[in-house]
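Student: Make a model of this:
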Amino acid sequence: MSAESLNTGKTYGGSSVGGGPTHQETVPDVDVVKIAPVPAEHLVEEGTPDLSVFDAKTVERAEAIVARYPQSRSALLPMLHLVQSVEGRVSQAGIHFCAEQLGLTPAEVSAVATFYTMYKRKTCGEHLVSVCTNTLCAVLGGDDIYRRLGEHLGADGKRLGHNETAGEPGAPGSITLEHAECLAACDLGPVIQVNYEYFDNQTVDSAVELVDKLRNGERPAPTRGAPLRDFRTAELELAGFFPEDEAEYQAGVDGPSAAVETLRGAKLAHERGWVAPAMPDEAPLPEVQKK
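Tutor: Next up, the predicted model:
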């Protein structure tokens, strides 16, 4: 075999892709003396962040959350909501606060906080607007609603994107927009949630009208569920804290909880006498084939 044929780069199948001199033939050998370290300041935050934002009342609430569970680490999810009620997000300080309260490492807390989409790494607006873009809502208009709200809330010709905020985050009238995979309301699509309260059967126009009212300081009544609160108050409630005054508590949680569309099947079954077959006392298990 000639030297020329050795450099053609032909493969077993005869392809000439990659033909020509190899990298080894064209670049002289270089002895590696040492490897320069990669700066890590953008990857790791050294030391413990300032936790002073979490005041004595927050610490008291954190201790109350821990007391609900036989194992303290089980309190992590509601405690992350507590952190968001203070900062509007889960910051590095929030991560370390939860770790200290629960005897976990910051890495363990961070693994949970970055797994669930309800925990935000950027400060949310006064209101979190979630547009369902899963299959049924999408084909009924959810995609159009999300696109139009992005355009409407954007600035300088740039559309507002997922988990981005119009206005100063946390300030009155500020809105964080997100697309949600499923809001579990296919019978009422397209649906929007504002701070996790439902606004059903939306259109592009009604969605724009809704966010305009929110930006103007109004709080429209959700289609069903509790009266509308701001994002941080909703987060405090998700952590399990409500007004101690009974009348105030009832006013904050009472509201229509089901829609006509949702109950239609149950109503038809009742009217027509449909019942599910009774469960047998014993259900024989199928035989398992021997291998």
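
Student: Only C-alpha atoms from now on, for both contacts and neighbour counts.
Tutor: Will do.

Student: which SS class is the residue nearest the centre of the chain?
Tutor: Nearest to the centroid of the C-alpha atoms of the chain, with distances taken as C-alpha atoms, centre = their mean, sits residue 117, at 1.9 Å. For residue 117, the assignment made with DSSP: H, G, I helix; E, B strand; the rest coil gives coil.

Student: quick one: it from residue 178, how far?
Tutor: Relative to residue 178, residue 117 is positioned 10 Å away (C-alpha to C-alpha, to the nearest Å).

Student: Residue 86 is in what secondary structure piece?
Tutor: Element membership for residue 86 (DSSP states H and E) is helix 76-87.

Student: repeat for residue 262
Tutor: Following DSSP H and E, the helix or strand that holds residue 262 is helix 260-272.

Student: Packing partners of that helix?
Tutor: If contacts are counted by 3 or more C-alpha pairs under 8 Å, 6 or more residues apart in numbering; DSSP states H and E, helix 260-272 sits against no helix or strand.

Student: Give me the contact list for the helix holding residue 86.
Tutor: For helix 76-87, the external contacting residues (C-alpha atoms under 8 Å, 6 or more residues apart in numbering) are 53-54, 58, 62, 65, 89-90, 94, 98, 102, 109, 113, 119-120, 123, 231-236, 238-240.

Student: Okay, helices next: where are they in the stretch 151-291 of the chain?
Tutor: For the stretch 151-291 of the chain, the helices defined by DSSP state H, counting those that start in this stretch cover 204-215, 231-238, 246-253, 260-272.

Student: Please identify the deepest-packed of these.
Tutor: Most buried of those, by mean neighbour count (mean count of other C-alpha atoms under 10 Å): helix 231-238, with a mean of 22.

Student: Okay, angle between that one and helix 76-87 too, please.
Tutor: Counting by axes from the mean of the first three to the mean of the last three C-alpha atoms, to 10 degrees, helix 231-238 lies at 150 degrees to helix 76-87.

Student: who's in contact with the residue lying closest to residue 134 once chain neighbours are set aside?
Tutor: Setting aside the residues directly before and after it, residue 134 is nearest to residue 181 in space (C-alpha to C-alpha, 6 or more residues apart in numbering), at 4.9 Å. When contacts are counted by C-alpha under 8 Å, 6+ apart, residue 181 touches 132-134.

Student: Helices - which of these land there?
Tutor: Of the positions in these, not one sits in helices, assigned by DSSP state H.

Student: Alongside the first, I'd like the structure of this one:
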Amino acid sequence: MSVRRLAEDQFQPVGFSFNEENAVWAEATIAKYPEGRQQSAVIPLLMRAQEQDGWVTRAAIEFVADKLSMPYIRVLEVATFYTQFQLKPVGTRAHVQVCGTTPCMLRGAEDLIKVCKSKIHHDPFELNEDGTLSWEEVECQGACVNAPMVMIFKDSYEDLTPTQLEHIIDRFQAGKGSDITPGPQVDRIYSAPAGGPTTLTEEIVVQKAKIEPAPVAEAAVPPANAARPVTTTDETNPALKTPADGKSATPGGPDVKAARKSAKPASDEIKETISETAAADAAGKGTKAQKAPVAGQLSLDDKNRPAGIDKPATPDDLKMISGVGPKIEGILNGLGIYTFAQIAGWQKAEREWVDGYLKFAGRIERDDWVKQAEALARGGEAEYIKVFGKKPR
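Tutor: Predicted coordinates for the structure are as follows:
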């Protein structure tokens, strides 16, 4: 980054203050920041000072510092860091900042610098004879895809050729810089491909699948002119018959509620059947009857199902095996699997049965549950670390 210093004393004015319009603007800008954070307005105030005088003077830096109760050095740091702040007089009609960073350099920035040297002055920051133009080379200005580029005050001009830059400088020299539209100087929109889009140029119509409504039984749709049935008599609706005590019956009365309560949903019947089957199976194997969650479609009577045991007083923490979480541990416990030793003793057929039951698609083999269980059964966490080089889970 280039060294940036304030202009020599001979160029520095005696004092600085905002004009009436800018003074009102400055107060409104400072008021936007929370109490105690007014110093955050330093950049906009410096920029407004530059717009008023054309460059940032020492007097302007001190004025902004006093207004924001900041040390002079802190405001000087800001002014010298950002290349948008001009620290010495620049052209009154245009100060051309040529990007010289790699993308622009590869696309012809050096030729643009040659134009500036020939049209303005050989040296950067030096004014032309009329004092209306100046130039400098700066770091990346953020439009690399449209390289090479220059900035003139707040506007960027991109995709430049030396001839185009000559034309732009001439227009600013004549006081007609507003005739030039900022942005890309070729046939492109912002950073879109030059010459227009090259892909996805045709409209693509996506056909949505038509979902037909489910057929409705004819009996469920009465004719349009059919009279609505009256269901308020005892004959048409037995549930509304007047009880012997003379109290009127309601749709939510005790008779109806009792009928609803007695009717079990089909899902409850299925759950009971599964639980009874699991309990009977466990009892037949000499295990404690448990409600084993049905995680897959394999039969609990399969000969390859691992043998279960009664729940010991202190079951092993199966979650120490990588791949076993609280839910899987609960399913294994439901199958009568409580210890590392049980898992360590699984044969291939038993591993495949459990893998299919859990719908793991080979995960038991990939995670090597048997080897993990062997280490944990043999020496707990210490043995696991010795074998695998890390703590379990």
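
Student: any idea how far the residue nearest to residue 134 of the first structure lies from residue 80 of the first structure?
Tutor: Distance of residue 181 of the first structure to residue 80 of the first structure, given as C-alpha to C-alpha: 21 Å.

Student: what's the helix or strand residue 275 of the second structure falls within aligned against in the first structure?
Tutor: If you go by DSSP H and E, residue 275 of the second structure is part of helix 266-284. Counting by TM-score structural alignment, helix 266-284 of the second structure falls onto no part of the first structure.

Student: Give me the buried positions along that helix.
Tutor: Using 16 or more other C-alpha atoms under 10 Å as the test for burial, helix 266-284 of the second structure gives 274-275, 277-282.

Student: Nearest residue to residue 15 of the second structure in space, please, no chain neighbours.
Tutor: Spatially, and ignoring its direct neighbours in sequence, residue 15 of the second structure is nearest to residue 59 (5.1 Å; C-alpha to C-alpha, 6+ apart).

Student: Roughly how far does the counterpart of the one you found in the first structure sit from residue 76 of the first structure?
Tutor: In the first structure, residue 59 of the second structure lines up with residue 93, judged by TM-score structural alignment. Residue 93 of the first structure sits 15 Å away from residue 76 of the first structure, going by C-alpha to C-alpha.

Student: one step back: now for the residue nearest to residue 134 of the first structure: what does it line up with in the second structure?
Tutor: Under the alignment by TM-score structural alignment, residue 181 of the first structure pairs with residue 139 in the second structure.

Student: In JSON lines, list the helices of the stretch 151-291 of the first structure along with distance to residue 151 of the first structure.
Tutor: Formatted as JSON lines, these follow (distance: least, C-alpha to C-alpha, whole Å):
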{"stretch": "helix 204-215", "distance to residue 151 of the first structure": "10"}
{"stretch": "helix 231-238", "distance to residue 151 of the first structure": "22"}
{"stretch": "helix 246-253", "distance to residue 151 of the first structure": "33"}
{"stretch": "helix 260-272", "distance to residue 151 of the first structure": "31"}
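
Student: To residue 43 of the first structure, which of those lies closest?
Tutor: Ranking the helices of the stretch 151-291 of the first structure by proximity to residue 43 of the first structure (C-alpha to C-alpha) places helix 231-238 first, at 28.5 Å.

Student: Can you tell me which helices and strands the closest one packs against?
Tutor: The contact analysis (3+ C-alpha pairs under 8 Å, 6+ apart) places helix 231-238 of the first structure against helix 76-87.

Student: Now for the match of residue 59 of the second structure: which residues touch it?
Tutor: Counted by C-alpha under 8 Å, 6+ apart, residue 93 of the first structure has contacts 48-51.

Student: got the buried residues for the helix or strand hosting it?
Tutor: Element membership for residue 93 of the first structure (DSSP H and E) is helix 92-102. Across helix 92-102 of the first structure, burial judged by 16+ other C-alpha under 10 Å covers 92-99, 101-102.

Student: With stretch 149-165 of the first structure instead?
Tutor: Neighbour-count burial for stretch 149-165 of the first structure flags 149-150, 152-154, 159-161, 163-165 (criterion: 16+ other C-alpha under 10 Å).

Student: now swap in stretch 68-81 of the first structure and tell me
Tutor: Neighbour counts using 16+ other C-alpha under 10 Å place 72-73, 75-81 of stretch 68-81 of the first structure among the buried residues.

Student: Quick one: map residue 108 of the second structure onto the first structure.
Tutor: Under TM-score structural alignment, residue 108 of the second structure pairs with residue 141 in the first structure.

Student: Same check on residue 161 of the second structure?
Tutor: Looks like residue 161 of the second structure aligns to residue 203 there (TM-score structural alignment).

Student: For residue 33 of the second structure, which residues are in contact?
Tutor: Residue 33 of the second structure is in contact with 40-41, counting by C-alpha under 8 Å, 6+ apart.

Student: swap in residue 284 of the second structure?
Tutor: Counting by C-alpha under 8 Å, 6+ apart, residue 284 of the second structure makes contact with nothing.

Student: what about it, distance to residue 278 of the second structure?
Tutor: Using C-alpha to C-alpha, we find residue 284 of the second structure at a distance of 10 Å from residue 278 of the second structure.

Student: Same question for residue 190 of the second structure.
Tutor: For residue 190 of the second structure relative to residue 278 of the second structure (C-alpha to C-alpha), the value is 69 Å.

Student: what does residue 91 of the second structure give?
Tutor: 91 Å.

Student: what does residue 342 of the second structure give?
Tutor: Applying C-alpha to C-alpha, the value for residue 342 of the second structure to residue 278 of the second structure is 20 Å.

Student: just to revisit the earlier point, just give me the match in the second structure for the residue nearest to the centre of the first structure.
Tutor: Aligning on TM-score structural alignment places residue 117 of the first structure opposite residue 83 in the second structure.

Student: pretty sure that match is touching residue 138, no?
Tutor: Yes: here residue 83 of the second structure lies in contact with residue 138, judged by C-alpha atoms under 8 Å, at a distance of 7.2 Å.

Student: picking that back up, so of the buried residues of stretch 149-165 of the first structure, which ones are in strands?
Tutor: The strands, defined by DSSP state E, take in 164-165 from these.
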